[in-house]
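Novice: using only what follows, build the 3D model:
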Amino acid sequence: MERDRLLTGAHHDPHAVLGAHTAPGGVVIRVLRPAARAVTVVAAGVRTALKDTGDGLFEVVLPLPEPPRYRLLIAPAAGGPPRESEDPYRFLPALGELDLHLIAEGRHERLWEALGARVMTHQGVRGTRFTVWAPHARGVRVAGDFNDWDGTGHPLRSLGASGVWELFVPSVRAGARYKFDICRPDGSHTLRADPMARRTECPPANASVVHESRYRWGDERWMARRAGHAAPSAPMSVYELHLGSWRPGLNARELAEQLPAYVRDLGFTHVELMPPAEHPYGPSWGYQVTGFYAPTARLGSPEDFKHLVDALHRAGIGVLMDWVPAHFPKDDWALACFDGAPCYEHPDPARAEHPDWGTLEFDYGRREVRNFLVANALYWCEEYHLDGLRVDAVASMLYLDYSRAEGEWTPNEHGGRENPDAVAFLQEMNAAVYRRCPGVVTIAEESTAWDGVTRATDRIGESGFGGLGFGFKWNMGWMHDSLVYLSRDPVHRAYHHHEITFSMVYAYAENYVLPISHDEVVHGKRALVNKMPGDWWQRRANHRAYLGFMWAHPGKQLLFMGQEFAQGAEWSEAEGPQWWTLDPGYAAAGDHGGVRDLVRELNTVYRATPALWERDTEPSGFAWIEAGAAVDNVVAHLRFAADGSPLISVSNFSAVVREGYRLGVPGHIPAWSEVLNTDERRYGGGGVVNSEPVKAEALPWHGRESSIALTLPPLATLWLRPTS
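Specialist: Now for the predicted structure:
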């Protein structure tokens, strides 16, 4: 029976059969090597041949009082000289009791050091420890290029009730490819990539790769500064990009030569990377992850990705990544039904199936799954020095009825639609990240009015749950309303003025990021400039005015690649940004270059003006000057720094020049000067500017004791600050 279980890969404790054990007459040494024609044991300088008992099993009884330290000489069945090796079954478990306890509790915050493939020295021997969580498996073997992809001779042992299987394999080094051969509850086998793999083959190949990091970071100064960083009251201007298509064909090392310089020149404080974790299908853009702990091999090795992050940090640029804990694909070599039963997904098929994306949802109520995801968030921040996680599809996690019709979902224990397991997971993840990684931020892509996304976890909201603990939330309402407004012809905007002002009703309900992301420039939604009405000049003018309005609005701003120079086509992951529109030989190169110059100036002035970010999350940092000029298509407001110094932003979303347009201003400031005007000729505008300081007059207006009269260019945004 034990022999059959061992040979069929269904044995939970192969170390009890294989290796050296005391027996009547001495010590029995038993070896399972299907690819050997002969096996010899070398102990105390003596060589003894093992008897071939069939099916790749060899054994011998040595007349010794206790198991010796020994090595094996393996004669390959294919021919050739014998090879000396250690026997994996003479080693004690290489995973400690504390690790197993923390895994069982779902509290192992450095899970990647306990599970997966780890190169190490164990009992004085160099090799790789393979560990995997497979709680429903009857047996687990490791197959790889080190055993000709036949795992028969390398079964793992079960480490008690933890669901963890382990084997230390001597001589296996970094670079070896492997998978786990899992015997499912029904006795069938499935070959699976390692859920904790730190490196993978390049898709479409999907084996895991043993990895040992030797990278030496050069961003110590950045990391020290980051630890004291208070994100809500600091400038944050984010350039979102898809690494694979920013400059198609470049790997991570090559990107490190170009991307930091480009982003720094434009003045962005951060980049946000669409999901860099491994994914099998390129056009998913990384949002269907199979290798949660591995940067995609399409860009190179994990060390190459670290080099890119390091280069960005040394250029003074923070790195955020899209993180996808909401779902995972059904590929039969990855996480789905991993060990023959629901493991990472919910056991209820109605809860497991994601209704929109053909994927599976994680079981947030299972402590091992929560641990897998919480540790994953920490892994990217600690091992890759990432400065923030933008968490994808939070709404789909929070609601049991997300995209489900009546009768397709079951209420929670209180009769509600909220998913308490997902709430608890997000709270735990955020708490762990903020506790362990000072200066890192988490950002929720959450498209509903869930109460308290950026509230502390110990503060109870209207929903009855504590806050989720995020640092920021994407302001999807602002994005939607403002884009709908700007898409209308200026003659119709007067009837929809609330769409451009309504965001200030809830602007301080959460800490917000204003996102013009990849989602807004794909799938028939058109590029940003082509969402605007009118001819080419008017579309660009609207585009520039909108960017000026966006940068002056409370909240941090995010702009997707290509929109910084008003490319006209939607984004394509196969082609990337239309860089050729900036080539001097292109007829409209100056138009596109002008918009890029404006973005550079927006970021420059923004970073130098504390009024635009220092009190971003405080209502006292903002005041309307004019919010009701619907007929004029004009909005104007003040922003204030911590010391009270102001900046005026006024946007004229009509297509006409407005001469002598009067705005109420604080009475103690005698004159104001333009610091930015999106209609300047250098940006491609018409050159309608207020070139001289504008003196305040003792003429009450807009409820203030003083006012100024401005010339407002058509389809333009102006920023003014006190004349020094």
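
Novice: use CA for all of it now, contacts and neighbours both
Specialist: Will do.

Novice: which parts of the stretch 401-550 of the chain are strands?
Specialist: 441-444, 472-474, 512-516 (DSSP state E, counting those that start in this stretch).

Novice: next, the structure of the following sequence, for comparison with the previous one:
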Amino acid sequence: MALRDTSIPEPAGPLPNTTASALSPQDRGRLLAGAHHDPHALLGAHPVPGGIVFRALRPFARSVSVVIGGKRTALVSEGDGLFSGVLPLAEIPEYLLHVAYEGGEQETHDPYRFLPALGELDLHLIREGRHEQLWQALGAQPMTHEGVTGTRFTVWAPNAQGVRVAADFTHWDGTQFPMRSLGACGVWELFLPGVGEGTAYKFEIHSRYGHRFLKADPMARRTEEPPNTASIVTASHYEWGDAEWMAHRADTPVHEAPFSVYEVHLASWRPGLDYRGLAEELPAYVKDLGFTHVELMPVAEHPFHGSWGYQVTGFYAPTARLGSPDDFRYFVDACHRAGIGVIMDWVPAHFPKDDWALARFDGDPLYEPGDDRRAEHPDWGTYEFDFARTEVRNFLVANAVYWCEEFHIDGLRVDAVASMLYLDYSREDGQWEPNAYGGREDLAAMGFLQEMNATVYRRAPGVVTIAEESTAWGGVTRPTDTGGLGFGLKWNMGWMHDSLEYLAHEPVHRKYHHHEMTFSMVYAYSENYVLPISHDEVVHGKQALVSKAPGDWWQRRANVRAYLGFMWSHPGKQLLFMGQEFAQGAEWSVEHGPEWWLLDDGYHSAGDHRGVRDLVRDLNAAYRATPALWQCDTRPEGFRWVAVDSADDNVFAFLRYDAEGNPLLAVSNFSPVVRHDYDLWVPDETEAWQESLNTDATRYGGSGVTNPDPVKREDGRVRITLPPLATVWLTPFAP
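Specialist: Below is the predicted model:
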């Protein structure tokens, strides 16, 4: 759309007849106001008595001419940027528009000569709410249409009186590019020849109340870097190198596979690194520590950095703070090539009220419910999605599919599921209405989650969906065809809360809280669980993991080592937030990230922090090599208590079994005393056990109390030495 700075030759040919070309006052007014539903019926070329009328809307143009077969004929100005004329032609020819401005001139295809660039099948699927690749139908799509390259702009705005494209090349004035309505589906469309990748744009909405305002594209696949808010035309040119990973990631169901997750906030893991810089460092770090997956806090575009990504405005765009969409693809690809799966936090529960984004998108509640009581999220100052609306549900379901298909994401951790499931979530009496059956369950949200899970699992084999759900809702990880929500895994918030409460107590008081460590096994097989020590547990005054523990510096680290050993051996998958793997003492800061300097050679306690990190590395290595720790996570026969009521000793002991019955014995001593010849009845035929991991080893910063020799079973019992504040793993002795 760039102008050529050149002189303007006189147009050739006779001036056109204009008597048959005038618009009615009503059409003219609506067109110029941006409130016309069908500008293509007014602009472009159309047969009229006496020939073909050509009409163009080009504000600020000095002149507009029609170019036919290399011959230019000037149109007559009607004022307000409208130019028209009738040429004595029998049919509409191939033609171009020659537009002259003060700064130069351009020759371009007329956007209003093209048929819709969106097909009937797309429109049908949008109406039905079943377009599983919605991003290919809505938004800005570079393409060749009727032999001409350009970009198709489409947007869903059913309540709008008119929609126009405003862009950087129009100086954010949408006057010259009104879009046409494609009927009852509420979609507006316009193909703009010559517009390509890198163009910044928004949609100018004319509401039914007479207001005009600019909105970012809800389907934008790339955005300007915040605080700028425009959408950017983009297309992917990335060539993936992870074919082997994608071919085999579905080989083993996730609940029967090792699954150890390192949670990361990308922008603060190593401040200053972009997607490609992170790709060079993060996969190698995660692989070295033995984690199977990395979980990314939300990467979808969000205006406020301090929200950590949980207030999303660009659901289809990776944040531009760290690079382009293809740069993000490069990062995911690098993880896969390193053997690391990528899970992404996904936030379909709510969205912020920024006036340039989804809120009141076409002048009316659209993505949010019309009832203010239902629309407002009482905790976060945001809007909730209207899960009962077909198109909104489609927007979100397709978004889940989008990240899996376009970015090869291996898992979606769904944020704030409880806030979606309950109508009375954080609401007092009178602030909510029961469902059709008189209950508090949000049936529409339940249906949405079931549809999302079923669709993702069908379209993206090997992908896992994970619910952050903090209540006792039944069947979160039960299949949808039996009435469940259909998630693959669920965060075990109860285990997290109880075990951290226990950890915080002085050892002398822990016997009164023994049940906080054993209660999780009462419900351990009600769902498929992840044990999360996430970002939420190390911010806002909750303290970092090592700072939650009591005692001096040695005791705090020992407590954490024992806790991690207990966590890695407990049924369920593991998740650990960045910085906790090396016992960072301070809470996480979104501005500064992990305190990497604690590991530097010059720091006096660097060895202490490295010791904890070495333990995490060894925990992951032993975990992955021991099927008993993960193969039967969701089956009761994979677990058996050995010591469940040793409250006075602060001791917990249990057996884990793999699918073939091979055991691992895990014993945790959360007391700061050494217990020699600790007697345990072991209901297993194993004749002798050998220590395979001990969190009190000196290389981890422990006191070095170990069991160096095999421990023999006599009369069904074993006697082992329990180090202070430590967890010991024992496996069958193999002479």
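
Novice: tabulate the strands of the stretch 401-550 of the first structure (a markdown table), appending distance to P619 of the first structure and mean neighbour count.
Specialist: Output for the strands of the stretch 401-550 of the first structure, formatted as a markdown table (distance: least, C-alpha to C-alpha, whole Å; neighbours: other C-alpha atoms under 10 Å):
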| stretch | distance to P619 of the first structure | mean neighbour count |
| --- | --- | --- |
| strand 441-444 | 21 | 25 |
| strand 472-474 | 16 | 24 |
| strand 512-516 | 13 | 25 |
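
Novice: JSON lines for those, including distance to S572 of the first structure?
Specialist: Converted to JSON lines, these look like this (distance: least, C-alpha to C-alpha, whole Å):
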{"stretch": "strand 441-444", "distance to S572 of the first structure": "25"}
{"stretch": "strand 472-474", "distance to S572 of the first structure": "23"}
{"stretch": "strand 512-516", "distance to S572 of the first structure": "16"}
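
Novice: nearest to E66 of the first structure, out of those strands?
Specialist: Nearest of these to E66 of the first structure, taken as C-alpha to C-alpha: strand 441-444 at 56.2 Å.

Novice: how far is the closest one from where the chain is centred?
Specialist: Strand 441-444 of the first structure sits 10 Å away from the centroid of its parent chain (C-alpha atoms, centre = their mean, to the nearest Å).

Novice: other residues contacting it?
Specialist: By C-alpha atoms under 8 Å, 6 or more residues apart in numbering, the surrounding residues in contact with strand 441-444 of the first structure are 231, 387-394, 430, 434, 453, 470-474.

Novice: that one maps to which residues in the second structure?
Specialist: Aligning strand 441-444 of the first structure against the second structure (TM-score structural alignment) gives residues 464-467.

Novice: gap between whatever residue of the second structure lines up with H480 of the first structure and V163 of the second structure?
Specialist: Under the alignment by TM-score structural alignment, H480 of the first structure pairs with H497 in the second structure. In this view, H497 of the second structure and V163 of the second structure are 50 Å apart by C-alpha to C-alpha, to the nearest Å.

Novice: neighbour count: these two, which is higher?
Specialist: Neighbour count, other C-alpha atoms under 10 Å: between H497 of the second structure and V163, V163 has more, with 34 against 14.

Novice: quick check, that one in a strand?
Specialist: Yes - read with DSSP: H, G, I helix; E, B strand; the rest coil, V163 of the second structure is one of the residues of a strand.

Novice: grab the nearest non-local neighbour of it.
Specialist: I205 (4.7 Å; C-alpha to C-alpha, 6 or more residues apart in numbering).

Novice: let me know the secondary structure of the equivalent of the one you found over in the first structure.
Specialist: For I205 of the second structure, the equivalent position in the first structure is taken to be I182, counting by TM-score structural alignment. Using three-state DSSP, the structure places I182 of the first structure in strand.

Novice: residues in contact with A193 of the first structure?
Specialist: By C-alpha under 8 Å, 6+ apart, the residues touching A193 of the first structure are 178-180, 206-208, 333-334.

Novice: so what corresponds to it in the second structure?
Specialist: In the second structure, A193 of the first structure lands on A216 (TM-score structural alignment).

Novice: thinking again about what came up before, could the contacts of A193 of the first structure be laid out in TSV, adding distance to G685 of the first structure, secondary structure and neighbour count?
Specialist: TSV is the format used below for the contacts of A193 of the first structure (distance: C-alpha to C-alpha, whole Å; DSSP: H, G, I helix; E, B strand; the rest coil; neighbours: other C-alpha atoms under 10 Å):
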residue	distance to G685 of the first structure	secondary structure	neighbour count
Y178	59	strand	29
K179	59	strand	25
F180	61	strand	28
N206	51	coil	22
A207	54	coil	24
S208	54	strand	28
W333	55	coil	18
A334	53	coil	21
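
Novice: need the max-distance pair from the residues you listed.
Specialist: So for the contacts of A193 of the first structure, where distance means C-alpha to C-alpha, the most widely separated pair is Y178 and A334, at 13.0 Å.

Novice: okay, and the lengthiest helix in the second structure goes to which residues in the first structure?
Specialist: Looking across the second structure with DSSP state H, the single longest helix is helix 606-625. Residues 589-608 of the first structure are matched to helix 606-625 of the second structure when aligned by TM-score structural alignment.
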